[in-house]
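> just a sequence and a predicted model for now, questions to come.
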Amino acid sequence: MGAGHGSFVRSIESQVSAGHHAYAGPLALRPPPRDQRRDSAPGEANRFSNRGYYGSLNHNVKATYVLHLGWFIGNPADALEQLGYQAESGPWRNFYLTGAQELRNGVQKLPTPDTASPDTVKAMDLDLFFDYLAMRLKGPEVADKHITLNLEFTDLNQKYVLEMVNGVLNHTEGLQSNQADATITLTRDTLNKIMLKQTTLKDAEGSGEIKVQGEQGKLEELMSYMDSFDFWFNIVTP
């Protein structure tokens, strides 16, 4: 570091003496009044290496002040941790501290709870179940595809029509479509087994638990468009 630049840095550090006239918020600093503010000497400020290409006097003074008298050191994990310590709200404190933990250690792949447990799947009525499928549909990928299926549940004496069109999955109870790609007859218990991966569509068809009239592969095609979601996901990192 040249003598000129060294003098410039020392002139910045000398301005910290005015720090008691300023207020440091979490990420900002209110400068002292103009009559109490110090500027760098003209000779130092005019050097090429001390010009704004490398920053600015204003920001450098703030950074030096915060370094000595504040808690923010430019490390986002430490910043989030300090914000968490100062947050009165429990949820906000959790957000900040979880962000700090992620930046330091990454997303921890811990054991994942089974959110689609047998009890959960069985507790859904069919309307809620089809809403669940609609939420999992990879909409942008199927925007130009069209599938219509008639479903008959022999144990519940219920009929539905499912239509995947314009990237969404709609269902209507009590109707059947004359233009369906296939009509599928099954029980609710068989549907549960397929969703819980206790059996496959192919095996269920082979055993007679599912009967398909029309295009055989349309139900399997529809299920292939379902997305799956990681339980552990990034909060602050891309």
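Nice, I can see it.

> please make it C-alpha for all contacts and neighbour counts, starting now.
Will do.

> which stretches of this protein form helices?
With DSSP state H applied, the chain shows helices at 3-14, 42-45, 57-69, 76-86, 90-105, 118-123, 126-136, 188-195, 201-206, 218-224, listed in chain order.

> can I get these in JSON lines with mean neighbour count?
Output for the helices of the chain, formatted as JSON lines (neighbours: other Cα atoms under 10 Å):
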{"stretch": "helix 3-14", "mean neighbour count": "16"}
{"stretch": "helix 42-45", "mean neighbour count": "13"}
{"stretch": "helix 57-69", "mean neighbour count": "17"}
{"stretch": "helix 76-86", "mean neighbour count": "18"}
{"stretch": "helix 90-105", "mean neighbour count": "17"}
{"stretch": "helix 118-123", "mean neighbour count": "13"}
{"stretch": "helix 126-136", "mean neighbour count": "15"}
{"stretch": "helix 188-195", "mean neighbour count": "17"}
{"stretch": "helix 201-206", "mean neighbour count": "14"}
{"stretch": "helix 218-224", "mean neighbour count": "15"}
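
> then this one, side by side with the first:
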Amino acid sequence: MEFLSQQHDLYAYLHDQTVRMLNRGMTGTEIAEEIVLPPALDHAWHARGYYGSVSHNVKAIYQRYMGWYDGNPAHLWAHPPVEAGRRYVEFMGGADAVVARARHSYAAGDFRWVAEVLDHVVFAQPEHEAARELLADTYEQLGYGCENGTWRSAYLAAAHELRHGAFGTPVATSPGMLAALSPEQVFDALAVRVDGPACWQERLTLDVRLTDTGQAFRLTLRNGVLSHTAVLPDTPADAVLHLPAAGLVAVATGATDPAALAAAGVRVEGDPAALGRLVGALEAPDPDFAIVTP
């Protein structure tokens, strides 16, 4: 019971104290810097930040209630990282000057500050080798000093990217995972892959009839938005797909070849090009995007 009681008190303390300080006008970053756990919780091994951290969780609690905006209008319309980086570096006297001063901060152990200023250099001049190497060294030091594994992994992954390039993510959507999704979840997964600007003018309706469950759905692509409903309108669709629920995997993975569709039990009635138009509106996720470089 003591274990459960301390776990309860840990989360309640983080929540309640964050909201208390929020009501004093403090931002999430300020609260995360000031909040300290009671000794009884701080010394409990199971309440330590081996996975998450007090700092991270406090900011999440703040964002739950206040969103991303911290009340400072200077942050309402800030420049994106590359443009901000160019301006910061110019104001600070150029990339070489920033790196030279950052070395002194590194030697003084102010790794948080080194990471902040060199991040601007790397986004402004990603080819600046001295900045990349010093920032990688800095992230390593921050990582080695982390108690919680998520921050440690983030810092060390950043150091690796700066030295060797992005290494991507091992996460992939397998056919087995797709097969475990409900039809509605499959349609939602397709909707977030629609390249909106590329199909602003596209108008497409597609009915999906699942032959083994009796379910039916209307998919509509309009104004760059793919939506679905289980209520079929009276208006005819551009095409109707007749298929078993398992055949949704073929649709979700972009199959348009008649042989592949037939193998999945998919029969297309109506405009045979409609499914291809839908698939053509989808953008494949990028598993190799960079984190600490432009």
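Yep, it's here. These figures come from a predicted structure and were not determined experimentally.

> report the TM-score for the pair.
Put the two chains on top of each other and the TM-score (TM-score structural alignment, normalised by the length of the first structure) is 0.62; 180 aligned residues with a Cα RMSD of 3.4 Å.

> rewinding a little: tabulate the helices of the first structure in CSV, adding columns for distance to N234 of the first structure.
Compiled in CSV, the helices of the first structure are given as follows (distance: least, Cα to Cα, whole Å):
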stretch, distance to N234 of the first structure
helix 3-14, 39
helix 42-45, 44
helix 57-69, 29
helix 76-86, 14
helix 90-105, 8
helix 118-123, 26
helix 126-136, 19
helix 188-195, 27
helix 201-206, 34
helix 218-224, 26
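
> right, and those - which one's nearest Q179 of the first structure?
Comparison of the helices of the first structure against Q179 of the first structure by Cα to Cα identifies helix 218-224 as nearest, at 13.3 Å.

> how many other residues sit next to the aligned partner of L226 of the second structure in the first structure?
Counting by TM-score structural alignment, L226 of the second structure corresponds to L169 in the first structure. Neighbour count for L169 of the first structure, taken as other Cα atoms under 10 Å: 22.

> same thing with E116 of the second structure?
Neighbour count of E116 of the second structure, defined by other Cα under 10 Å: 12.

> now swap in the one 4 residues further on and tell me
As a burial measure, the neighbour count of H120 of the second structure was computed by other Cα under 10 Å and equals 24.

> the residue lying closest to it once chain neighbours are set aside and F123 of the second structure, how far apart?
Using Cα to Cα, 6 or more residues apart in numbering and skipping residues adjacent in sequence, the residue nearest H120 of the second structure is G85, 4.1 Å away. Distance, G85 of the second structure to F123 of the second structure, by Cα to Cα, to the nearest Å: 6 Å.

> likewise G224 of the second structure?
With distances taken as Cα to Cα, G224 of the second structure is found 31 Å from F123 of the second structure.

> A252 of the second structure too?
According to Cα to Cα, A252 of the second structure stands 36 Å off from F123 of the second structure.

> how about A180 of the second structure?
40 Å.

> E129 of the second structure too?
E129 of the second structure is 12 Å from F123 of the second structure, by Cα to Cα.

> so these two - more neighbours on which side?
With neighbours defined as other Cα under 10 Å, E129 of the second structure and F123 compare such that F123 has more, 21 against 13.

> element containing the more buried one, please.
F123 of the second structure is part of helix 111-124, with elements assigned from DSSP states H and E.

> which helices and strands sit right next to that helix?
helix 81-91, helix 95-107, helix 129-144 (3 or more Cα pairs under 8 Å, 6 or more residues apart in numbering; DSSP states H and E).

> format those helices as JSON lines; extra columns: distance to A263 of the second structure.
Compiled in JSON lines, these are given as follows (distance: least, Cα to Cα, whole Å):
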{"stretch": "helix 81-91", "distance to A263 of the second structure": "47"}
{"stretch": "helix 95-107", "distance to A263 of the second structure": "58"}
{"stretch": "helix 129-144", "distance to A263 of the second structure": "50"}
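
> and P236 of the second structure, which of the ones you listed is closest to it?
Smallest distance to P236 of the second structure across those (Cα to Cα): 47.3 Å, for helix 81-91.
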